[in-house]
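Colleague: Here is a sequence together with a model predicted from it:
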Amino acid sequence: MNYIKSQRSGSIMYLVVFLFSIITLSVYVLNVNKVYYQDMKTSIIYMMLGALLTILISNIIPQTNQSPVYRIISDIARILTPILIVWAGVTFISMRVESFGYIFGSNLEMGNEAAFDAGQQAIVGIVLFIVTWILSIIASFLKIGKK
């Protein structure tokens, strides 16, 4: 608990972004394994894992080393985090846009509970991606490290 109290707001925000990223990735994996979809793109998983790695890099380096080179690496990681999350989210949205038309806007999937369940879960995933995007962008502007 003392560790969290001694951190700046950016470090705490990145912890929140890290948790949201794990939740978002989990919802993505659950959604692409639904009976209706089954269309996993490993690139989204790699982008989200890259975002998790850049979050760790941007938070660990300021705790351990204050040299200018390491600060530059930390800053680059802070820039890459929202880029990777946005890229993964846009890719996921592009995978689902057409299916939303079939599921919610036509009679083709009328009465197909698996389709409606998968569509609703995809909407939850998109909302989580958007919240994670916003939080990661806010976190990138806050100071990180120890107080």
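Modeller: Sure, I can see it.
Colleague: hey, let's count contacts and neighbours off CA atoms from now on
Modeller: Will do.
Colleague: ok, the residue nearest the centre of the chain - contacts?
Modeller: A centroid search over the chain (C-alpha atoms, centre = their mean) returns S21, at 3.8 Å, as the residue closest to the centre. Taking C-alpha atoms under 8 Å, 6 or more residues apart in numbering as the criterion, S21 is in contact with 48, 52, 129, 132.
Colleague: rerun that using 10 Å as the cut-off
Modeller: Neighbour list for S21: 15, 27, 48-49, 51-52, 55, 85, 128-129, 131-133, 136 [criterion: C-alpha atoms under 10 Å, 6 or more residues apart in numbering].
Colleague: Alongside the first one, take a look at this:
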Amino acid sequence: MEFMKKQKFGFLANVVVAIMALVSLGFYISNVTSAYYQDMNVNVIIMMAGALVLLAASMFMPHIAQGVAAAIAVDLLRVGAAVLIILSGAVFIGMRVESFGYIFASNLELGNKAAFSAGTQAIVTIILFVVTWIFSLIASFIEIGEKRA
């Protein structure tokens, strides 16, 4: 607990982004393994895992290294994590756009409860991805490190 009290707000913001990224990833996995879709894209999982690694590195690097080069590296890690989160969400949206037309706007899937449920879950997942994008972009601009006495 003492460790958390010493951290600047940026550390907490990145912890929130990491938790939101994990939740988004969980919803993604749940959606792509549903009875209707079953179309997992490994690239999305790799990008989200990479984003989580970059977030972790950006949170703990200020405690290991000091100086201008370390500060630049931390900033690059945070921006890289945000970019990976955005790319993974964009790939997921691209996977679902066409199916929304079939599920919600045509008679082809009329009465198919599995399709409607999977489509609704995909919309929730897209919203989670977008909120995670926004938070990750905001967190990229908040300073990380320990509070100075």
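Modeller: Looks like it arrived, so ask away. Computed from a prediction, not measured in an experiment: that's the story for all the values here.
Colleague: once aligned to the first structure, how far is the helix or strand encompassing L54 of the second structure on average?
Modeller: Remark: L54 of the second structure resides in helix 42-64, with elements defined by DSSP states H and E. On superposition with the first structure, the average gap between helix 42-64 of the second structure and its aligned counterparts reaches 0.5 Å (mean C-alpha distance after the TM-score superposition for the first structure).
Colleague: List the buried residues for that helix?
Modeller: 44-45, 47-52, 54-59, 61-62 (16 or more other C-alpha atoms under 10 Å).
Colleague: Help me confirm that V35 of the first structure is found in a strand?
Modeller: No - counting by DSSP: H, G, I helix; E, B strand; the rest coil, V35 of the first structure is located in no strand; its state is coil.
Colleague: What distance do you get for it to G10 of the first structure?
Modeller: Going from V35 of the first structure to G10 of the first structure by C-alpha to C-alpha, to the nearest Å gives 40 Å.
Colleague: quick one: which of these two has more around it?
Modeller: With other C-alpha atoms under 10 Å as the criterion, V35 of the first structure and G10 differ in neighbour count, and G10 comes out ahead with 20 against 12.
Colleague: Okay, the more buried one and A51 of the first structure: tell me how far apart.
Modeller: As defined by C-alpha to C-alpha, G10 of the first structure lies at a distance of 16 Å from A51 of the first structure.
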